[in-house]
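A.B. asks: With the sequence up front, the predicted model follows.
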Amino acid sequence: MSLAKTILIIGVGPGDPDQVTIQAVKALNRLDVVFLMDKGAAKDSLIEHRREVLRRHAPDRAIRFVEAPIPERDRTGDYEAGVRDLNARKGDVFERMIAEGLKDGECGGVLVWGDPALYDSTVRIVEEIAASGRHDLEWEVIPGISSIQTLAARHRTTLNRIGRSIEVTTGRRLREAGPRADSVVVMLDAENAFAGLDDPEAYEIYWGAYVGAPEEILIAGPLAEVTNEIVRRRAAAREANGWIMDSYILRRREPDE
């Protein structure tokens, strides 16, 4: 009788190995295999971060690495259709990695940046693979410290004000709908949507890139005053590192501010 394969989806924080939770450390020490989807030479440091997490928190485990290139999203058509197609192709790749790289009874892990519940496709992909019935598969999700939590902490602020609501959205949605809450947390903004708001004087911004990592950049202030600096620093950092992960909080300013 064969033993089930186990997949652990582990949130490992946004960049600082010290932000890996005790629960995640225990999960790392169950792993026989770590699955890595390579995003090219420019993202080598992202993979190295995962390796450093393992060196620091699971030094006694003889963990194998199973790697595969990640498919690229078709950016010429409808966004949501493109994402669904990308996730389907990523699912095919990951299913092959599970079939070929993980033995019956072994435990494999996916180390997810930040928290697996925020703008990450891994949970949906593994859920679909498990539901297909093609594999004897058990799986768990271990939450992580998100870039949103780290961003607020690094700026020594809160996500919401007393009695006020917050919205978590993307740069694309911010461009389409504008801010719809007192405080708006924006992720995945590749085109500086904050710079296109009609009333920049009405907002303050808390922006951060690579939060928690050695490359961290933090800028905060009235949106109208710091927009150009953020755009400039963001472009320079992307050019220097080949990639960027950033997020920000937009907050409507009080009348006396």
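C.D. replies: Arrived safely.
A.B. asks: switch to C-alpha atoms for all contacts and neighbour counts from now on
C.D. replies: OK.
A.B. asks: What number of residues are in the vicinity of residue 40?
C.D. replies: 10 (other CA atoms under 10 Å).
A.B. asks: whoops, I mixed them up, residue 88
C.D. replies: Under the neighbour criterion other CA under 10 Å, residue 88 is assigned a count of 15.
A.B. asks: list the contacts for the spatially most central residue of the chain?
C.D. replies: What sits nearest the mean C-alpha location of the chain, by CA atoms, centre = their mean, is residue 113, with 4.4 Å. Counting by CA atoms under 8 Å, 6 or more residues apart in numbering, residue 113 makes contact with 11-15, 146.
A.B. asks: which parts of the longest helix along the chain are buried?
C.D. replies: In the chain, with assignment by DSSP state H, the single longest helix is helix 79-101. Neighbour counts over helix 79-101 (16 or more other CA atoms under 10 Å) mark 82-83, 85-87, 89-91, 93-95, 97-98, 101 as buried.
A.B. asks: take the one below as the second:
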Amino acid sequence: MIDLHLIGIGTGNPDHLTAEAVRAMNDADLILLPRKGRAKSDLIDLRCAICAAVLSGPARIVEFDLPVRDADAVYLDAVNDWHEAIAAAWAAQIALHLPDGGRLALLVWGDPSLYDSSLRIAGRLKRGGMRIRVRAVPGITSIQALTAAHAVPLNRLAGPVTITTGRMLRAHGWPEGADTVVVMLDSGCAFEVLEPGRTTIWWGAYLGMAQEALERGPLAETGPRIAARRAELRARHGWIMDVYLMRREKIDGN
């Protein structure tokens, strides 16, 4: 039996780990760390730094190469194939390092339940016949890190929040009836398709990390500044993780 803990680790800052996450890491027999290529070597370095900061138990740390998604295929088909390949990579590492079962930990950016597919991939292992128990350990999400960095509430008083992706925003525009919108997984400034109107944006990249970058203000003025800064940061670091919150001003100004 494999006891799999999917541990939310926040946005890269060891201080974001919960006490529950630290316990789960120290209780593990094996921690798997995915490599995503040289351009994203900072990401595995951050995971290694988190392990070094909190581990006091005997957990083994093993790095493995994460499969790459086919960027030229139809999106959902490519993602399904990619998840299947990741599940196979997990299974291979489990067979190699935990052949008699044990406790396995995977470190998940943010929280395993929010725009992350680790739970779905673990489900593929179950359907494939592996004897596995899955537990998710919640973590600080990039949304929480963003609102904390800007010291802004996520919602208006008693108001709803819509969480979407850059792909959906670019395809469909501002969500119908939405007041406050959070955009994740945006590969390239999807807010540029919007009529800025009286919209305010709060943007953050590398939240909680040493290179954290923040911008806020009216979308008409701040959007071009974000686009230029985002391009410069991506060129400098070879990768970028960012998220943003937008809110439209009400007619009465509230």
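C.D. replies: In hand now; what should we look at? Just so it is clear, the model here is predicted, and its values are computed rather than measured.
A.B. asks: re earlier: and the contacts of residue 113 of the first structure as JSON lines, adding distance to residue 235 of the first structure and secondary structure?
C.D. replies: Shown next, in JSON lines, are these (distance: CA to CA, whole Å; DSSP: H, G, I helix; E, B strand; the rest coil):
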{"residue": "11", "distance to residue 235 of the first structure": "28", "secondary structure": "strand"}
{"residue": "12", "distance to residue 235 of the first structure": "26", "secondary structure": "coil"}
{"residue": "13", "distance to residue 235 of the first structure": "24", "secondary structure": "strand"}
{"residue": "14", "distance to residue 235 of the first structure": "20", "secondary structure": "coil"}
{"residue": "15", "distance to residue 235 of the first structure": "20", "secondary structure": "coil"}
{"residue": "146", "distance to residue 235 of the first structure": "23", "secondary structure": "coil"}
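A.B. asks: out of those, what pair is the most spread apart?
C.D. replies: Using CA to CA, these span at most 11.0 Å, a distance reached by 11 and 15.
A.B. asks: Provide the aligned range in the first structure for stretch 213-222 of the second structure.
C.D. replies: Counting by TM-score structural alignment, stretch 213-222 of the second structure pairs with residues 217-226 of the first structure.
A.B. asks: how much does the matching stretch stray from the second structure?
C.D. replies: Overlaying the second structure shows stretch 217-226 of the first structure at a mean distance of 0.4 Å from the equivalent residues (mean CA distance after the TM-score superposition for the first structure).
A.B. asks: For that stretch, list every residue counted as buried.
C.D. replies: By neighbour count on 16+ other CA under 10 Å, the buried set for stretch 217-226 of the first structure is 217-220, 222-224, 226.
A.B. asks: same deal with stretch 180-195 of the first structure?
C.D. replies: 181-189, 192-195.
A.B. asks: what's the nearest residue to residue 220 of the second structure if we skip its chain neighbours?
C.D. replies: In space, and not counting its chain neighbours, residue 220 of the second structure is closest to residue 196: 5.3 Å by CA to CA, 6 or more residues apart in numbering.
A.B. asks: what's that neighbour in contact with, if anything?
C.D. replies: Applying CA under 8 Å, 6+ apart, the residues near residue 196 of the second structure are 218-220.
A.B. asks: can you tell me which of those are in strands?
C.D. replies: Counting by DSSP state E, the contacts of residue 196 of the second structure place residue 218 in strands.
A.B. asks: Where does residue 251 of the first structure fall, secondary structure wise?
C.D. replies: Using DSSP states H and E, residue 251 of the first structure sits in strand 246-252.
A.B. asks: Where in the second structure does that strand align, residue-wise?
C.D. replies: Aligned using TM-score structural alignment, strand 246-252 of the first structure spans residues 242-248 in the second structure.
A.B. asks: again, but for stretch 111-123 of the first structure
C.D. replies: Mapping stretch 111-123 of the first structure onto the second structure (TM-score structural alignment) gives residues 107-119.
A.B. asks: and the matching stretch, which residues are buried?
C.D. replies: Buried residues in stretch 107-119 of the second structure, counting neighbours by 16+ other CA under 10 Å, are found at 107-113, 118.
A.B. asks: Between all of those residues, which two are separated the most?
C.D. replies: Taking CA to CA, no two of these sit farther apart than 107 and 113, at 12.8 Å.
A.B. asks: quick one, helices of the second structure?
C.D. replies: 19-27, 41-54, 75-97, 118-127, 142-150, 166-172, 219-237.
A.B. asks: What helices and strands are in contact with the shortest one?
C.D. replies: Secondary-structure packing of helix 166-172 of the second structure (3 or more CA pairs under 8 Å, 6 or more residues apart in numbering; DSSP states H and E): strand 180-184.
A.B. asks: quick one: the strand it packs on to the first structure mean distance?
C.D. replies: Mean deviation of strand 180-184 of the second structure relative to the first structure after superposition (mean CA distance after the TM-score superposition for the first structure): 0.5 Å.
A.B. asks: what packs against that strand?
C.D. replies: strand 162-165, helix 166-172, strand 242-248.
A.B. asks: so which of the ones you listed gets nearest residue 156 of the second structure?
C.D. replies: Among these, strand 242-248 sits nearest to residue 156 of the second structure (CA to CA), with 9.0 Å.
A.B. asks: which residues are contacting that closest one?
C.D. replies: Here strand 242-248 of the second structure makes contact (CA under 8 Å, 6+ apart) with 142-143, 146, 154, 179-186, 197-207.
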